[in-house]
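Participant: Can you look at this prediction? I've put the sequence above it.
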Amino acid sequence: MSILLFIYALLLGSFYNVVGLRVPVHKSIVKPRSACSNCHTVLSPAELIPVVSYFIQGGRCRHCKVRLSPIYPLGELLTGVLFVFAYRQFGLSLDAVIAWTLISLVMIITVSDIAYMLIPDRILIVFAGLFIVERIADPLTPWWDSIIGAAAGFFLLLLIALASKGGMGGGDIKLYAVLGFAMGVKAALLSFFFATLYGAAIGIIGLCLGVFKRKKPIPFGPFIGLGALTSFFFYQKIIDWYLSLF
């Protein structure tokens, strides 16, 4: 089961790359067929095998030899690993379905935010609808925790955006409303702590290595996604560990 799920998730990860790159620029996710962004040659099925084709081609386009972004295979591989991890954690259950939906959202907005510094409303609306249906079928305890979580996530980031005078994007604010609904208020607040921790740590490392430049905006969506996954999967273990310190 895990192997089949991993393969299926790799294919989904490839599709999520397409969604994250096309939706923000208002392109169809169905057509045209995938092509090299440099030479525009339509890619064959053999060139679209998740992860494998990237390494077989040495990380370059087979036609024009331009270097391909490692984001593509990394996103595919992470989707596969995370889907299997969620299955191992929850089995075949509604909790696993919610986890897979959360992973899917994180992978798509990560690609979108890195590529365009944008988290499209259309993506958030689709996933908000999915989470609403899933939380009706598998509600939090108490059920209104989802509503409070959505409100807390939205207004927390809104206040930060107002205080920082634009330091937080509108997409980040709406994303946290969706995440808060899916996870509940406590897990959402914990996820924000981890998002800022990851963002600060990776930002400092990136500045030291010259990857990031001072006063140049850094996409926060990937850190929000990483914080959300950390909190969703490990919330209770983290809380138990913290309380054990006292």
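Facilitator: Done, it's in.

Participant: Going by C-alpha atoms from here, please, whenever you check contacts or count neighbours.
Facilitator: Will do.

Participant: Quick check, central residue of the protein?
Facilitator: V106 (1.4 Å; CA atoms, centre = their mean).

Participant: ok, second structure coming up, stack it against the first:
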Amino acid sequence: MGLLIGSFLNVVAIRVPEGRSIVFPASHCMKCGNTLRKFDLVPVLGYIWLRGKCRFCKTSVSPVYPLGELVTGTLFAVYAWQMGWQLELIPALLFVSILLVIVQTDLRLMIIPDRVVLFGLLAIVPIRLFVSHPLPLWSYAVAGLGVGILLFLLAVVSKGGIGGGDIKLFALLGLFLGLQNTFLALFIASLLGVLVGFATRLLRKDSKKKFIPFGPFIAAGALFSYLWGEKAFTWYWSLLTSGGS
């Protein structure tokens, strides 16, 4: 199932930023415009069978497509394995899907589409109210509003160091993760961003500043926090208490 959804998310990541329908027209070659056959659309296997080329015009197809399918399938499997078949798995897999679309658009275009974030907000609010809320409801509300305001103030102070898309994304994360795990996601994202930025600066030869999209780091921190945030805090607290004693 994860592979199939990954294939669909590839379409969403390409078409939504362009304002196109995610349903029509059917999947087609971006070069020659021919509609892809059913077997061509089989996740991963279709790409391997066609040797990474269009059946009709032989134009090379980006490996991003099968990679996106594999990553989605892997994350779905990990989440299902860690969480088991419980009600909370529904928002969890929705969460993974939204983040994967955002990672693709941020890496490719350096944008976080408002439509994707808005969809997440419209989807998670009724889920948290009526379906599943493992934490107190106030935790999600405070996290969504509080973190969004905090990052907005940081963006003003840093004069654009934090993008508007990142602020909206963290507001969305608050509703999915709750207050504690959202701050953990922010910490992990910041740490990864600093490390990658430092490594990039050391490795590149030119002295020009290169903008690095922050969305993938946010996604990494959020994906970790959703599954293992509580365990991480428990482990850290045990270290503090054992050290104090």
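Facilitator: Great, that's in hand. All figures in this text were calculated on a predicted structure; none of them were measured in a lab.

Participant: Please enumerate the helices of the second structure.
Facilitator: 2-15, 45-49, 64-83, 89-109, 114-126, 137-157, 164-177, 179-203, 215-244 (DSSP state H).

Participant: and those, which is most packed in?
Facilitator: Comparing the helices of the second structure on average neighbours per residue, with mean count of other CA atoms under 10 Å, the densest one is helix 164-177 at a mean of 25.

Participant: how close does that one sit to the first structure?
Facilitator: With mean CA distance after the TM-score superposition for the first structure, helix 164-177 of the second structure departs from the first structure by a mean of 0.9 Å once superposed.

Participant: between that helix and helix 215-244, how many degrees?
Facilitator: Interaxial angle, helix 164-177 of the second structure versus helix 215-244 (axes from the mean of the first three to the mean of the last three CA atoms, to 10 degrees): 50 degrees.

Participant: so where in the first structure does helix 164-177 of the second structure end up aligned?
Facilitator: Mapped onto the first structure using TM-score structural alignment, helix 164-177 of the second structure spans residues 170-183.

Participant: And for stretch 87-101 of the second structure?
Facilitator: Counting by TM-score structural alignment, stretch 87-101 of the second structure sits on residues 94-108 of the first structure.

Participant: Any idea how far that stretch is from the middle of the chain?
Facilitator: The chain centroid and the centroid of stretch 94-108 of the first structure are separated by 9 Å under CA atoms, centre = their mean, to the nearest Å.

Participant: Give me the contacts around it.
Facilitator: 13, 16-17, 19-20, 75, 79, 82-83, 86-87, 89-90, 123, 127, 130-131, 134, 137-138, 182, 222, 225-226, 229, 232 (CA atoms under 8 Å, 6 or more residues apart in numbering).

Participant: Equivalent analysis for stretch 158-171 of the second structure, please.
Facilitator: By CA under 8 Å, 6+ apart, stretch 158-171 of the second structure touches 111-114, 117, 143-148, 151-152, 154-155, 182, 214-215.

Participant: export the helices of the second structure to JSON lines and tack on distance to F39 of the second structure?
Facilitator: Formatted as JSON lines, those follow (distance: least, CA to CA, whole Å):
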{"stretch": "helix 2-15", "distance to F39 of the second structure": "13"}
{"stretch": "helix 45-49", "distance to F39 of the second structure": "6"}
{"stretch": "helix 64-83", "distance to F39 of the second structure": "14"}
{"stretch": "helix 89-109", "distance to F39 of the second structure": "24"}
{"stretch": "helix 114-126", "distance to F39 of the second structure": "29"}
{"stretch": "helix 137-157", "distance to F39 of the second structure": "42"}
{"stretch": "helix 164-177", "distance to F39 of the second structure": "36"}
{"stretch": "helix 179-203", "distance to F39 of the second structure": "38"}
{"stretch": "helix 215-244", "distance to F39 of the second structure": "31"}
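
Participant: sorry, back to before: and the gap between the residue nearest to the centre of the first structure and S28 of the first structure?
Facilitator: 20 Å (CA to CA, to the nearest Å).

Participant: Quick check: nearest residue in space to whatever residue of the first structure lines up with L154 of the second structure, chain neighbours excluded?
Facilitator: Using TM-score structural alignment as the criterion, L154 of the second structure maps onto I160 of the first structure. If the residues on either side of it in the chain are set aside, I160 of the first structure comes closest to M168, at 6.8 Å by CA to CA, 6 or more residues apart in numbering.

Participant: ditto for F39 of the second structure
Facilitator: In space, F39 of the second structure is closest to G46, 6.0 Å off (CA to CA, 6+ apart).
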